[in-house]
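Asks: predicted coordinates and the sequence they were generated for:
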Amino acid sequence: MILYHSTPDSPVVEISVEGKITDHELRDAIERMRGDIELNGKTRVLERIEHFSGIEPKALWTDMTLGIPLARRITRAAVVADAGWIHASMHLARFFTKAEIKAFHVNELEQARAWINA
């Protein structure tokens, strides 16, 4: 499940991911982010990932073809996660974006929000 939240006139987007990501949900989130980037320009993303159980193969392809080009337009990303492997994968994300990226544990959500808004 993907929950997407943005506030008008704010460059910050919050995305919550839980369970398995479907292609339909991912496409919806990408379209909303595309609109926010066009509206606000430089966009910052706080992504919360908890109890992640996978991604549909079709959604993985969608992420590679539609999500990665969008990631290049993000200026700062905070990833709040409950799994150590997600924190470790942040090194790979640097190949797909020029954004400043920082990982946080789930109990550091408020620190992540402060960092993304700084």
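Replies: Right, received. Where do you want to start? Numbering: from 1, shown residues only.
Asks: all contacts plus neighbour counts: C-alpha atoms, from now on.
Replies: Will do.
Asks: what about the strands in this protein?
Replies: 2-6, 12-21, 43-55, 74-81, 100-105 (DSSP state E).
Asks: and of the ones you listed, who's closest to R32?
Replies: strand 2-6 (8.0 Å; CA to CA).
Asks: state the distance from the closest residue in space to I2 that isn't next to it in sequence to V80.
Replies: Distances taken as CA to CA, 6 or more residues apart in numbering place V17 nearest to I2, at 4.7 Å, with adjacent residues excluded. Note on V17: its distance to V80, by CA to CA, to the nearest Å, is 10 Å.
Asks: and the two? Which one has more around it.
Replies: Higher neighbour count among V17 and V80: V80, with 26 against 18, using other CA atoms under 10 Å.
Asks: need the contact list for the residue nearest to I2.
Replies: Contact analysis of V17 by CA atoms under 8 Å, 6 or more residues apart in numbering lists M1, I2, L3, E47, R48, I49, E50, F52.
Asks: are any of those residues buried, and if so which?
Replies: Among those, those buried by neighbour count (16 or more other CA atoms under 10 Å) are I2, E47, R48, I49, F52.
Asks: structure B:
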Amino acid sequence: MIQFIDTQKENLIAAMLSDKLDEENLKTVHERIHQIIDKGHKVDFYFEMENFEGYTLKGFWEDIKTDAAHINDYGKMAFVGEKKWQEWAAKATDFFTSSEVKYFDLKDKEQAKIWISK
């Protein structure tokens, strides 16, 4: 499930992720990506993961397609989580993109919000 968080930064997609993300969840994110890049901005992300279990198979596929199409449109990414595999996923994302990617433990989410807002 995705619960979007309102922010003051117009090129930031901020959301709380929980349970499993499905294809419809990812299509919603994709629409928001287009809203930002259509204004000529790079897209920054803040994802706070609590009780997050990953993706359904169709959700994972939708995420890969979206990232492949927009990888050069991404700016900074803050991943905030509670599990080691989430930290690993953030490091893998950093390896495959030219974006600045940082992982923060859930207890450090305020620090993550400051970092992504700059």
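Replies: Sure, I can see it. Because the structure is predicted, anything quoted here is derived from the model rather than measured.
Asks: and H5 of the first structure, how far is that from V12 of the first structure?
Replies: Taken as CA to CA, the span from H5 of the first structure to V12 of the first structure is 9 Å.
Asks: for R34 of the first structure, same thing?
Replies: Using CA to CA, R34 of the first structure is found at 13 Å from V12 of the first structure.
Asks: the two: who's more crowded?
Replies: Neighbours per residue (other CA under 10 Å) separate R34 of the first structure from V12, with V12 holding more: 23 against 18.
Asks: what's stretch 50-63 of the second structure aligned against in the first structure?
Replies: The alignment of stretch 50-63 of the second structure onto the first structure (TM-score structural alignment) spans residues 50-63.
Asks: distance between the ends of the matching stretch?
Replies: Taking CA to CA, stretch 50-63 of the first structure runs 19 Å from one end to the other.
Asks: ok, and what's touching that stretch?
Replies: Contact with stretch 50-63 of the first structure is made by 16-24, 26-27, 81-83, 106, as judged by CA under 8 Å, 6+ apart.
Asks: let's see that with 10 Å instead.
Replies: Residues outside stretch 50-63 of the first structure that contact it (CA atoms under 10 Å, 6 or more residues apart in numbering) are 1, 16-27, 30, 65-71, 80-83, 86, 106.
Asks: go on, stretch 6-14 of the second structure?
Replies: Contact with stretch 6-14 of the second structure is made by 2-5, 15, 29, 32-33, 35-37, 39-48, 74-78, 113, 116-118, as judged by CA under 10 Å, 6+ apart.
Asks: what's around D38 of the second structure, how many residues?
Replies: For D38 of the second structure, using other CA under 10 Å, the count is 10.
Asks: for the residue nearest to I30 of the first structure when sequence neighbours are not counted, list the residues it contacts.
Replies: Closest residue to I30 of the first structure apart from its sequence neighbours, by CA to CA, 6+ apart: G67 at 6.4 Å. Residues near G67 of the first structure by CA under 10 Å, 6+ apart: L26, R27, A29, I30, E31, M33, R34, A59, L60, W61, F96.
Asks: relative to W115 of the first structure, how far out is G67 of the first structure?
Replies: Distance from G67 of the first structure to W115 of the first structure, by CA to CA: 23 Å.
Asks: now do D63 of the first structure
Replies: Distance from D63 of the first structure to W115 of the first structure, by CA to CA: 25 Å.
Asks: R48 of the first structure too?
Replies: On the measure of CA to CA, R48 of the first structure and W115 of the first structure end up 14 Å apart.
Asks: what do those two both touch?
Replies: Jointly contacting R48 of the first structure and W115 under the rule CA under 10 Å, 6+ apart are A78, L109.
Asks: I'm done for today, thanks for sticking with me.
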